[in-house]
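*Asks:* Predicted model and sequence below, questions to follow.
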Amino acid sequence: MEQMLTIGRIVNTHGVKGEVRVLPSTDDIKRFGKLKEIVVQNRTESIKEIETVRYHKNFVLLKFKGIDNMDDAELLKNSTLKINRKDALPLGQDEYYQCDLYGLKVVTEEGRDLGKLVDILVTGSNDVYVVRNTEKEILIPAIKQCILKIDLEKGEMLVQLLEGLED
């Protein structure tokens, strides 16, 4: 399991005082308000202390200590923001970090190997798991009717395919 979790990406600067605009990749954007520092990863990796957090539309506006103008903030553009797994919000029952699902072997109730989970499509209503083997790709909705069990220790996802999913 990855020890560092990605929670967003700096997509632009905001204003002239060193703020950056972050596109969050976490379900709860308010989680940024609970952080004191964050790992900023671009060509190098550095820990930045968070001075202020604001929310604007679907973005998070961050101001880092020591980044006080637009030119300094511009250098952080396209950086990935990460936190240590121990600092992540706790998960509820049947909740998983997306990064832990990639590479899981996907099998049916009958024991048929469908392939590996290679991508997760985030849609309006529910995520969709992209499962690929050497012959084809299957899209499986992440709903209780289809996803019966996820066993991270075993590296396996047990699924029930609804009619028409393999066509």
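*Replies:* Here it is on my side, so go on.

*Asks:* For the rest of this, base every contact and every neighbour count on C-alpha atoms.
*Replies:* Will do.

*Asks:* So for this protein, the centremost residue is which one?
*Replies:* Of all residues in the chain, the one closest to the mean position by CA atoms, centre = their mean is Ser25, 4.9 Å from it.

*Asks:* Please compare the first structure with the one that follows:
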Amino acid sequence: MEKIEIGQIVNTHGLRGELKIKLDTDFANERFKVGNTVFVGDLPLVVHSFRMNKGMALVAFKELLDINLVEKYKGEKVFVNREDIKDDGKGYYFFDLVGCEVIDQHGTSLGIVDEMIDTAANPIMRVNQKILIPFVDAFVKSVDLDQKQIVIEVIEGLL
């Protein structure tokens, strides 16, 4: 079963077992919906409560409703099963794009997608840790996950 990382526990919050989680997902409300199962490492846990505070998720799990039970999980990564993620109709998710080669309209390789960054305006691909390309239809012409390739149209001033 493939697991997808959705965040990392950075600290505890309060005495009732809430954990402060730095998110690595665009759909925190869906991923941490009360009753959903997520994994801290390989340990399955059921979400008891979820709220956002200063850009971080505050999550408590039914099995761990005490600060003494959760302190040992600081630094751990949080995952979901890939099959638990609903298809959004595109046929891929942003985490699928990391590792893909980006090629311009002339067939020249620009590098590998290191990260997808979600901004208020639009998502951005970070390529080779230095090139930032908006992930919008004006630039992205095709995504082929089988070939691990993304074809973009480069316009003057983009790179």
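*Replies:* Perfect, thanks for sending it. Note that this is a predicted model, so its numbers are computed, not measured.

*Asks:* if we can go back for a sec, got a list of what the residue nearest to the centre of structure 1 touches?
*Replies:* Residues in contact with Ser25 of structure 1, defined by CA atoms under 8 Å, 6 or more residues apart in numbering, are 6-9.

*Asks:* Please tell me how far it sits from Val60 of structure 1.
*Replies:* When CA to CA, to the nearest Å is applied, the distance between Ser25 of structure 1 and Val60 of structure 1 equals 11 Å.

*Asks:* what do you get for Leu81 of structure 1?
*Replies:* Distance check for Leu81 of structure 1 against Val60 of structure 1: by CA to CA, it reads 12 Å.

*Asks:* any idea how far Lys136 of structure 1 is from Thr52 of structure 1?
*Replies:* When CA to CA is the yardstick, Lys136 of structure 1 and Thr52 of structure 1 sit 47 Å from each other.

*Asks:* between the two, which one's more packed in?
*Replies:* Neighbours were tallied for Lys136 of structure 1 and for Thr52 using other CA atoms under 10 Å; the higher tally belongs to Thr52 (15 against 10).

*Asks:* Strands of structure 2, residue ranges please.
*Replies:* When secondary structure is read from DSSP state E, structure 2 shows strands at 3-13, 18-23, 37-40, 43-53, 56-61, 77-81, 101-104, 109-117, 124-127, 131-134, 140-144, 149-152.

*Asks:* No further questions, thank you.
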